[in-house]
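Q: Sequence and predicted structure, then a few things I'm wondering about:
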Amino acid sequence: MATLAEQVQGERMARVALSMIAEPNDPITGYVLARHGGVETLRLIESDDEVPGLARADTLMWRERLTARVTPGLLDQMAQAERHGFGTLIPADKEWPAGLNDLSDRAPYLLWTRGAVSFLMTALSDRATITGARAATAYGEQVAGELAAGLADEERVVVSGGAYGIEGAAHKSVLAASGQTIAVLAGGLDRPYPAGHSELLNRIGDVGLLVSELPPGAAPTRHRFLARNRLLAALSGATVIPEAGPRSGSMTTVIAARELSRGVGAVPGPVTSVASAGPNELIKQGFASLVTQPSDVIDLLDADRTPDRTVTRPEVGREFGHRHPSPGTPGRSL
């Protein structure tokens, strides 16, 4: 019987297959893919050959995990995904956003897209991420909307995640200003989430851009939301948090942005508000610049940054109760 690698045609289809059998942000899959390409990665999954640079035990566990998802109906699933009409981007495409390459082994296998992929071809300084609390206050939503509108007026692209609260306020404000916005989803593009934002997300797909590393049909999960946050950070020159609780998942976006030498901004808020506890602490610890108006975000975007891969994050990780996956590859032999 022909293997999956023998049945797919070319790098793009190989990466489509990988997006269906490997979870996002899988460091071992990313490590193998970056060094061997999609077709060879599929072959290595189904073979008994050694994988250069990986310990034998890690290779066996990796294969066991992925081959369990190589089902007889996988090719049919791939064909069905194609029928949705969504676009795909791989690193060889001119529209592939160069900022994602900074994720190294944690880069997405490919991107599924709907809308204006030209938004991804601009400089990092032309895109800013606004993210934060889903249970935002009126203050947080107002500030997020004003920041987003100001960025739209300056012809900067606003990147966010389409969720309730801060993210929804940012998207809506950009659309009202006839600006450009990108929504990065944690599930398939055919499954708008949250359902209450279906109309908003479809509107973004019509006039802006929807992006996901998950194939059509994939449901959002906690792991996929946390994995998605690294894309929010990598796609932009700066990330801004108007509101977020101390243990909000948005803090993983901040950590990723700092590791990528991107700008980080936070909006101060009342010390009595739990929703402002996260940004206030980021500012207090020196992990974020204070942001009160759109020009502050523009300054972050336009700052000349020299990449620094020695950025530390233990204090933020402990403070906000998150364990952030290491960008290294567990089990790689020395």
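A: That came through, no problem. Numbers count the residues shown, from 1 in each chain.
Q: alpha carbons only for contacts and neighbour counts from here, please
A: Fine.
Q: and the closest residue to residue 91 other than its chain neighbours, how many residues sit next to it?
A: Nearest residue to residue 91 in three dimensions, chain neighbours excluded: residue 110, at 7.5 Å (C-alpha to C-alpha, 6 or more residues apart in numbering). Using other C-alpha atoms under 10 Å, residue 110 has 23 neighbouring residues.
Q: For residue 110, give its distance to residue 191.
A: For residue 110, the distance to residue 191 equals 18 Å [C-alpha to C-alpha, to the nearest Å].
Q: Now do the contacts for the residue nearest to residue 91.
A: 15-16, 19, 88-91, 213 (C-alpha atoms under 8 Å, 6 or more residues apart in numbering).
Q: Residue 170 too?
A: Neighbour list for residue 170: 130, 141, 144-145, 147-149, 158, 160 [criterion: C-alpha under 8 Å, 6+ apart].
Q: Going by secondary structure, it is in what exactly?
A: helix 166-176 (DSSP states H and E).
Q: so how far is that helix from its chain's centroid?
A: Relative to the mean C-alpha coordinate of its chain, helix 166-176 is positioned 18 Å out (C-alpha atoms, centre = their mean, to the nearest Å).
Q: Tell me the buried residues in that helix?
A: Residues of helix 166-176 classed as buried: 166-175 (neighbour count, 16 or more other C-alpha atoms under 10 Å).
Q: Strands of this structure, residue ranges please.
A: Ranges of strands in the chain, per DSSP state E, are 87-89, 111-115, 127-130, 157-160, 181-185, 209-212, 238-241, 263-266, 289-290.
Q: this is the comparison structure:
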Amino acid sequence: MASIAEQVTGERMARMVLSMIAEPDDQATGHVLAQVGGVETLALMENNEPVPEMARAEAMVWREHLAPHLDQGLAARAVEAEGRGIGTLIPADREWPTGLNDLGVRAPYVLWTRGATSLLTSPLRERVTVTGARAATDYGMEVASDLAGNLADDERVIVAGGAFGIEGAAHRGALARGGHTVAVLAGGVDRAYPSAHRELLERIGDVGLLVSELPPGAAPSRQRFVARGRLLAALSGVTVIPEAGLRSGAMRTAAHAHALRRGVGAVPGPVTSVTSEGPHDLIKRGIASMVTTTSDVTVLLDSGPAARRNLGRPEPGAEFTYRRPSPPQEPGRAL
């Protein structure tokens, strides 16, 4: 029986199949892929040949980790997905968002798409990621919607994750102004999540873009939500956090953006609100600039940290971490 590598036809199909085998942000797989390409990566999964720049013991662990996911029907699944009108992007494509290359070995193997991939061809400074609390307050929702709408009026593309709260408000704010928006999903582009946002996601797929590094049919998981944060950060020139808890996924996205030398903005809010703790902490620690108007975001886009501080590009595959603040020794007082 032919191996999986022998069944694929070219680099695109190899990367499609790879996304069905390895989880997103698998740095070992990303390392091999960067060294030898998709077809040879699949071949190395199935044989015992030496893996470039990987010790024999490490290669054995890598193969054992992926072995349960190897299936002879994967190539057929890739062909079937293409027949359903779901698109794909790989680094060789003109529409591939080059900002993702800054992730190094943590870059996605492939992007599955539904909609206008041309929205990814613009410069980084023309895209803004807006993310934050799912259990957002009315204040946070209003800020996110107004900010996204105003940026859309300036012909900026709004990037978010399609979730409840801040992200849904940002998508709707952009759409209400006739603007462009991209939803980065933690599951397949054919799988609406959350299901209550089906109508919103369908509309984005029709007039904007749905994108995922997961293959069609894939279900979201906690690990996949965590991995998605690096894409939200890398796709835009600035990430804005209107509201977020200290331990939320939005804070990890802000940390990714900061490590990638992207701009980070945070909106101040009531000191009595737990959803304002995240933005306030980012501002206090110098990770984020305070955002109170749309022009604050525009300044970050047009003269962000990389331009102002003459910072170089991040090291490929740099680790992204968010340091949680230590709990106060004494109860704090509201102002």
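A: That came through fine. Just so we're clear, the structure is a prediction, and the values are computed from it rather than from any experiment.
Q: Once they're superposed, tell me the TM-score.
A: TM-score of the superposed chains, computed with TM-score structural alignment, normalised by the length of structure 1, equals 0.93; 320 aligned residues with a C-alpha RMSD of 1.6 Å.
Q: one step back: mind checking which of the contacts of residue 110 of structure 1 are in helices?
A: Among the contacts of residue 110 of structure 1, the members falling in helices (DSSP state H) are 15-16, 19.
Q: Can you tell me which of the residues you listed is closest to residue 39 of structure 1?
A: When those are ranked by distance to residue 39 of structure 1 (C-alpha to C-alpha), residue 15 comes first, at 7.9 Å.
Q: Contacts only, for the closest one.
A: Per C-alpha under 8 Å, 6+ apart, neighbours of residue 15 of structure 1: 38-39, 90, 109-110.
Q: circling back to that earlier point, report the two of the contacts of residue 170 of structure 1 separated the most.
A: 141 and 158 (14.8 Å).
Q: who has more neighbours, the two?
A: In this view residue 141 of structure 1 and residue 158 are compared by other C-alpha under 10 Å, and residue 158 has more residues nearby, 29 against 25.
Q: what's the distance between that one and residue 53 of structure 1?
A: Relative to residue 53 of structure 1, residue 158 of structure 1 is positioned 39 Å away (C-alpha to C-alpha).
Q: Kindly report the same for residue 60 of structure 1.
A: 13 Å.
Q: what does residue 114 of structure 1 give?
A: Noted for residue 114 of structure 1: a distance of 36 Å to residue 53 of structure 1, by C-alpha to C-alpha.
Q: and what of residue 285 of structure 1?
A: Distance of residue 285 of structure 1 to residue 53 of structure 1, computed by C-alpha to C-alpha: 38 Å.
Q: how about the closest residue to residue 8 of structure 1 other than its chain neighbours, what does it touch?
A: Among residues not flanking residue 8 of structure 1 along the chain, residue 14 sits closest, at 6.0 Å (C-alpha to C-alpha, 6+ apart). Counting by C-alpha under 8 Å, 6+ apart, residue 14 of structure 1 touches 5, 8, 38-39, 42.
Q: now, among these, which is nearest to residue 135 of structure 1?
A: Nearest to residue 135 of structure 1 among the contacts of residue 14 of structure 1, with distances taken as C-alpha to C-alpha, is residue 38, at 39.8 Å.
Q: Hmm, residue 16 and the closest one touching each other?
A: No. Counting by C-alpha atoms under 8 Å, residue 16 is not a contact partner of residue 38 of structure 1; they are 9.0 Å apart.
Q: Apart from its neighbours in sequence, what residue is nearest residue 242 of structure 2?
A: Closest to residue 242 of structure 2 by C-alpha to C-alpha, 6+ apart is residue 267, at 4.7 Å.
Q: repeat for residue 112 of structure 1
A: residue 88 (4.6 Å).
Q: again, but for residue 175 of structure 2
A: Here the residue nearest residue 175 of structure 2, using C-alpha to C-alpha, 6+ apart, is residue 181, at 7.2 Å.
Q: That neighbour and residue 161 touch, don't they?
A: No. Counting by C-alpha under 8 Å, residue 181 of structure 2 stays clear of residue 161, with 10.2 Å between them.
Q: show me the contacts for residue 281 of structure 2.
A: Contacts of residue 281 of structure 2 by C-alpha under 8 Å, 6+ apart are residue 246.
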